[in-house]
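Student: Predicted model and sequence below, questions to follow.
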Amino acid sequence: MRNDKFWFSTIIVSSLLIMSLLLLMQIGFNPAPAQAQTDQPVSNVLSRTITVVGEGTANVEPDIAQAVIGVQISNRDLEAATSEAQQKMEAILMALQGQGVAEQDIQTANFNIFVERLPGPEGQLTDELLYRVNNDVRVIIRELDNISPVLNAAIEAGANNIYGVNFSVDDPSTGRAQAREEAVNNASSKAQDLARLANVQLGEIVRISEITGDRVIPFAQAEAFGGGGPIMPGQLEVTVRLEVVYAME
């Protein structure tokens, strides 16, 4: 009887030892998963950067001119004022097209009717009305040598309101590629100076963006037309500004 108890106890102890050993082996062959390495936060990367604004310019020759041409008629009779303004504008349009201005290059800029009370003999306002009719068109002149003939033809046809003569380029991208290249070089020069002053090494470009609202500045506006003197197109200065962020090594 004692032998049976002895063997029974031995079997239980052996089973517990085997189970413990198996458990230890399982833990040893299944280590805890390693934590994945994470990239350095973007905020830390951007904290070691140099940000500059580079500016570049390019000079281009204007190839089109624009002007506002119109007529102003005053009359105490509204119907008579509008009728006369219409007749003169039709004559102006025919004169413009006769000088080679295409129909798609003529666009109505203003059409206004103003009512004014006329003063009496002693300066007091009366019930008598004066109507002023303005009719203006914006004209694109694609042959710069033809500016004065176009304006003179409009005046002869009845135009008595001409203003806003200016020059531009038909393709807005003209000169901007050159200005961007100069802006990048300008930004690089500024960043190198800052890195030298800060005693750090300048790294690669982290971010680059173009600041909107690039400028086109005329070097010369129209001075006069007809008998008043020559019109000088001059040059246009195209300016591009870039914000460039460099890493510091």
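Tutor: The structure has been received and is ready for your questions.
Student: switch to C-alpha atoms for all contacts and neighbour counts from now on
Tutor: Fine.
Student: Going by residue numbers, what spans are helices in the protein?
Tutor: Along the chain, counting by DSSP state H, helices occupy 2-29, 42-47, 78-98, 147-156, 176-198.
Student: most packed of those helices?
Tutor: helix 147-156 (a mean of 19; mean count of other CA atoms under 10 Å).
Student: Please work out which residues outside that helix touch it.
Tutor: Contacts of helix 147-156 with the rest of the structure, by CA atoms under 8 Å, 6 or more residues apart in numbering, involve 65, 69, 92-93, 95-96, 99, 141, 225-226, 231.
Student: repeat that with 10 Å
Tutor: 64-71, 88-89, 91-101, 139-141, 143, 157, 159-162, 165, 222, 224-227, 229-231 (CA atoms under 10 Å, 6 or more residues apart in numbering).
Student: Mind giving me the PyMOL select for those, buried ones only?
Tutor: If you want just the buried ones from the contacts of helix 147-156 in PyMOL, going by 16 or more other CA atoms under 10 Å, the selection is:
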select buried, resi 64+65+66+67+68+69+70+71+88+89+91+92+93+94+95+96+99+101+139+140+141+157+159+162+165+222+225+231
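Student: Second structure follows, compare the two:
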Amino acid sequence: MRSFAFLVPLALGAALALPALADDRGTISIEGRGEVVAAPDTAVVNSGVTTQGATAREALDANTAAMGELINTLKGAGIEARDIQTSGFSVTPNYVYSDARDANGYTLPPKIVGYQVFNSVSVRVRDLPSLGTVLDKAVTVGANTINGVTFSVADPSALYDEARRQAFADARAKADLYADAAGLELDGIRSISETQGYQPPQPYMMGAVAREAAAAPVPVEAGELTFSINVSVTWELADDKE
């Protein structure tokens, strides 16, 4: 019994070690990066209307009328219904605070003196040259809040594919250099993994815009977008060069 218990672990250990000895090859892992720059072809604008009223109903009615006019104007400017989406809605009371105190010396609670209604929509502009005109018309009909403009490329697939080619070529060039310096050659690929990157231009912030400011199409610069791919590739290393 003692001899049998001693021999089994040795046999099992030898069997587990054999596959590692059969494929004990060196590897090299290298990262590559590819970048493609392109002009945007789409913009998203967040535009809204804020109204005040003595009652919530009064503020809401005013807001509903203004938003209806805004949406009709956007559609008249060529924006399709599918590209207009409600992005925010709120009804909040307006308070007035007082330093007056009650008989016990406690500060009196604030009083509601009116209500504010805010309603906003996200608008996708696919005809980028018309963006300035769309902004101008939105403000003209009562949009008193425009929180920003962001740009994008509607279909970046081809841009990312080109970035992938560049990233792999970059990784391969580095791996060839290291292998050559070590007197070795690259063999089969063990693994490839990637991460995507997207660097938009800074949003064009307009903030609250007064209606009186709308006298001409708003000047807008779209800039460029950067689409990048980082790739990590692991190669097996062949035997020493002959």
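Tutor: Okay, I see it. For clarity, every value in this text was computed on a predicted model and none was experimentally measured.
Student: TM between them?
Tutor: For this chain pair, the superposition-based TM-score is 0.76 by TM-score structural alignment, normalised by the length of the second structure; 209 aligned residues with a CA RMSD of 2.9 Å.
Student: List the contacts of the counterpart of D41 of the second structure in the first structure.
Tutor: D41 of the second structure maps onto D63 in the first structure, with residues paired by TM-score structural alignment. The neighbourhood of D63 of the first structure, defined by CA under 10 Å, 6+ apart, consists of 141-144, 167-171, 233, 235.
Student: E90 of the first structure now?
Tutor: 84, 96, 157-158.
Student: Translate it into the numbering of the second structure.
Tutor: So, by TM-score structural alignment, E90 of the first structure is matched to G68.
Student: What of A247 of the first structure?
Tutor: The alignment partner of A247 of the first structure in the second structure, by TM-score structural alignment, is E236.
Student: residue nearest the centroid of the second structure?
Tutor: Y198 (7.6 Å; CA atoms, centre = their mean).
Student: Surely it and S228 touch.
Tutor: Yes: using CA atoms under 10 Å, Y198 of the second structure is in contact with S228, at 6.2 Å.
Student: who touches both of those two?
Tutor: Common contact partners of Y198 of the second structure and S228 (CA under 10 Å, 6+ apart): 35-36, 160.
Student: Can you tell me how far the match of D41 of the second structure is from L24 of the first structure?
Tutor: Shown here: D63 of the first structure relative to L24 of the first structure, a distance of 87 Å by CA to CA, to the nearest Å.
Student: again, but for V245 of the first structure
Tutor: Per CA to CA, V245 of the first structure is found 55 Å from L24 of the first structure.
Student: go on, G227 of the first structure?
Tutor: From G227 of the first structure over to L24 of the first structure (counting by CA to CA), the distance is 107 Å.
Student: picking up where we left off before, from the contacts of helix 147-156 of the first structure, which ones fall inside strands?
Tutor: Mapping these onto strands (DSSP state E) picks out 64-71, 139-141, 161-162, 165.
Student: Closest one of those residues to E116 of the first structure?
Tutor: V71 (17.9 Å; CA to CA).
Student: Is the closest one in contact with A159, as I believe?
Tutor: Yes: between V71 of the first structure and A159 there is a contact at 4.9 Å, judged by CA under 10 Å.
Student: Next, show the common contact partners of these two.
Tutor: What both V71 of the first structure and A159 touch, as defined by CA under 10 Å, 6+ apart, is the set 85, 88-89, 92, 135-136.
Student: Rebuild the residues you listed as a markdown table, extending it with distance to A183 of the first structure.
Tutor: As requested, the shared contacts of V71 and A159 of the first structure are exported to a markdown table (distance: CA to CA, whole Å):
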| residue | distance to A183 of the first structure |
| --- | --- |
| A85 | 50 |
| K88 | 50 |
| M89 | 47 |
| I92 | 45 |
| N135 | 44 |
| D136 | 40 |
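Student: sorry, back to before: excluding chain neighbours, what is closest to the match of A247 of the first structure?
Tutor: T27 (4.4 Å; CA to CA, 6 or more residues apart in numbering).
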